[in-house]
Structure formats: structure tokens, C-alpha cells
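1. just the structure for this:
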Amino acid sequence: MAGLIPFNRRHGRLMNRGFEDFYNRVDDLLNEGFAYGENLIRGNFKMDIQKKDHEYLIEAELPGVKKEEVNLELEDGRLTISVKREENINEEGKNYIHKETRSSSMSRSVYLQDAQQEGVKAKLDNGILSITIPREEKPNCTKRIDIQ
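-> Reported below is the predicted structural model:
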């Protein structure tokens, strides 16, 4: 039994012994209550992209994020979704003062080859950011090459 290595069920990996394990446990403890802390640590969020006949539909999961904290940019077909969030807690009680500040940011970019700059629509509702981007109609430039 002494040779068993603890397994971190939440992260699906074997846990190291020593200081690295200690730091992982401290990180897990500190990020427990933060609404999307696990995703912010990794610097990502879930994003689904659908290519339809005349548009792209992008849905990003941003639970607990306000629209003022989101920045969207479309430049030369590259869509960038950025989130910057600051949280300040100031509590005073009978014998204590608790002050905490958290600042976090994350960003994802995706290249949409035939995206149009005009007519883009975005809506944030219940933690889901929905973006509709019209597609340009481009002629098929594929040429078949015969092999000799």
C-alpha cells in the first residue's frame, strides 16, 4: 500500500509527490470558488463554430462574464474573442478586514477564410456568446492538375 500514488480525479492525472504536488493542491484550493477559474488558468474557453451556407455561427461559453468584459475583433478573417475580468472583494467585520483583488484575462482567435467585415452580429445571453458572421461568396479557384 505504501507504493500507491494518489490520483487527482478532477484533472485525470497521477499526482507527483513533492513541491509540484503541493503547488497543484494550493492552486486547486484557491480556484475552487471562482466561477470559471479552471478555464482562466488554462487561458481558454469552449468555442463551437458552425459553417452554414451564407454565414458562420460561433458560440463561446463565458459563464459569469458581463458583456462589458468582452472584446470582439474581426480583422482580415481572424476573429478574436478577449475577456478581461477584475474582481474586488472588500469586507469588514468586527475583528477582521478582508480585501481581495483578482484580475484575469483570456483570449481565443480563429481564422475564418471567407468572413465578411460588414453585418456581424453578437449577443451574450446566459453565459453563451453567439456571433453570426456573413460569408463572402468566392468563386472556386481549384484547378485539377493532370499527372503525366
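
2. C-alpha only now, for contacts and for neighbours.
-> Will do.

3. distance between stretch 49-67 and the chain's centre?
-> Remark: stretch 49-67 is offset 12 Å from the chain centroid, using C-alpha atoms, centre = their mean, to the nearest Å.

4. er, stretch 123-133 I mean
-> In terms of C-alpha atoms, centre = their mean, the centre of stretch 123-133 is set 13 Å apart from its chain centre.

5. what does stretch 95-110 give?
-> 15 Å.

6. mind checking the SS state of the residue nearest the centre of the chain?
-> For the chain, residue 45 is the residue whose C-alpha lies nearest the centre (C-alpha atoms, centre = their mean; 2.2 Å). Secondary structure, DSSP: H, G, I helix; E, B strand; the rest coil: residue 45 is coil.

7. how about the one 5 residues further on?
-> Going by three-state DSSP, the secondary structure assigned to residue 50 is strand.

8. what's the distance between residue 59 and residue 13?
-> As judged by C-alpha to C-alpha, to the nearest Å, residue 59 and residue 13 stand 29 Å apart.

9. the two - which one has more neighbours?
-> residue 59 (19 against 10; other C-alpha atoms under 10 Å).

10. one more, for comparison:
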Amino acid sequence: MFELTPYSRSRMLPGSWLRDFFTDDFFGGLSTIKADIFAEGDNLVIEAELPGFNKDDVKVKVNDKQLTISAQRKDANEERSEDYIRRERSVSQVCRTFIVENLDADQIQAKFENGLLRLTMPKPQELQPKVKEIHIK
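-> Here you go, the predicted model:
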């Protein structure tokens, strides 16, 4: 006999439901975006990993100090058959918000290539090194 449920037998054991509560069976594909933030000259760069997503799946929004990266992909299988045992569809969704002071949305450049989103923006003034030459008399 074979199982018709998407759960393994080990999940039927007492206490295993608690351990597995935050796994993909409950929150299928909802996770966070891994990102690197670094300075590159006078710019601030955010590189966000979005494996499996296409450019059209990704959105970048700026609201005041908040820069939000989100992506959503729906895997739809349109093949219809009356004799299937189980049929599944998945939706993958990720979202992450960054707080950046003095953010100018018009100055942000975005590039998406091979699952990597690269956002480049001028460093906020408070991150710019303040060097002032002192006049000697």
C-alpha cells in the first residue's frame, strides 16, 4: 500500500508536529531574502539572492525610509486529468524590508541577473566620510 498524504510516517509520532510546525508543509515557500549590504565607492549596494525567480516576479518599492524587495512565483500545472491521485500547486513568496535613512528613490538603480538582484544607490549623507581640511594660519 502507498501513502496518499504528503506527510511521512515519522510525522505521525507524538511531538513531531511541534518540531515540524514551521516547515514548508505549513508555510510553503514563505521565507526571507538573503542579502549582502556593502559600500562601493560613494554608493551603497544591496545584493539580494532570489533563486528560482524571474525578473518579472520581483518588485522593489520605496516608501519613505523603507525599501522593500518582494518576489512571488506561482507554479501552475494546467494539465487536467480525472484519474490523478493527488494534485499540488505551489506559490513561492519572499519579502524583506530595509530601513535606509535619507533614501532617494529616483537615484536607485536595479539590475537582476541569474537570481541576483543588485540595487545601487548613493550613500546617505551620514554614511559619507566627513573630511574637512583645516586652514593653517
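
11. hang on, the earlier thing: the residue nearest to the centre of structure 1 is in contact with residue 59, isn't it?
-> No: in this structure, residue 45 of structure 1 is not within contact of residue 59 by C-alpha atoms under 8 Å, at 10.5 Å.

12. burial check on the closest residue to residue 97 of structure 1 other than its chain neighbours, number of neighbours?
-> In space, and not counting its chain neighbours, residue 97 of structure 1 is closest to residue 91: 6.0 Å by C-alpha to C-alpha, 6 or more residues apart in numbering. By other C-alpha under 10 Å, the residues close to residue 91 of structure 1 number 10.

13. what's in contact with the helix or strand where residue 91 of structure 1 lies?
-> Secondary-structure assignment from DSSP states H and E places residue 91 of structure 1 in strand 78-92. Residues outside strand 78-92 of structure 1 that contact it (C-alpha atoms under 8 Å, 6 or more residues apart in numbering) are 65, 69-74, 97-113.

14. mind listing the helices for structure 1?
-> Secondary structure of structure 1, counting by DSSP state H: helices at 19-31, 37-42.

15. can you list contacts of the last one?
-> Under the contact criterion C-alpha under 8 Å, 6+ apart, helix 37-42 of structure 1 has outside partners 31, 45, 104-106.

16. distance from the chain centre to it, please.
-> On C-alpha atoms, centre = their mean, the centre of helix 37-42 of structure 1 falls 8 Å from that of its chain.

17. so what's the residue count around the aligned partner of residue 62 of structure 2 in structure 1?
-> With TM-score structural alignment as the criterion, residue 62 of structure 2 lines up with residue 74 in structure 1. Using other C-alpha under 10 Å, residue 74 of structure 1 is surrounded by 19 other residues.

18. then residue 120 of structure 2?
-> Neighbour count of residue 120 of structure 2, defined by other C-alpha under 10 Å: 19.

19. which residues touch the counterpart of it in structure 1?
-> Under the alignment (TM-score structural alignment), residue 120 of structure 2 pairs with residue 132 in structure 1. Residue 132 of structure 1 is in contact with 55-58, 120-122, counting by C-alpha under 8 Å, 6+ apart.

20. surely the match of residue 62 of structure 2 and residue 114 touch.
-> No: under the criterion of C-alpha under 8 Å, residue 74 of structure 1 is not in contact with residue 114, lying 11.8 Å apart.

21. how many neighbouring residues does the nearest residue in space to residue 129 of structure 1 that is not next to it in sequence have?
-> Leaving aside its sequence neighbours, residue 129 of structure 1 sits nearest to residue 60 (C-alpha to C-alpha, 6+ apart; 5.0 Å). Counted with other C-alpha under 10 Å, the neighbours of residue 60 of structure 1 add up to 18.

22. so what corresponds to residue 60 of structure 1 in structure 2?
-> Match for residue 60 of structure 1 (TM-score structural alignment): residue 48.
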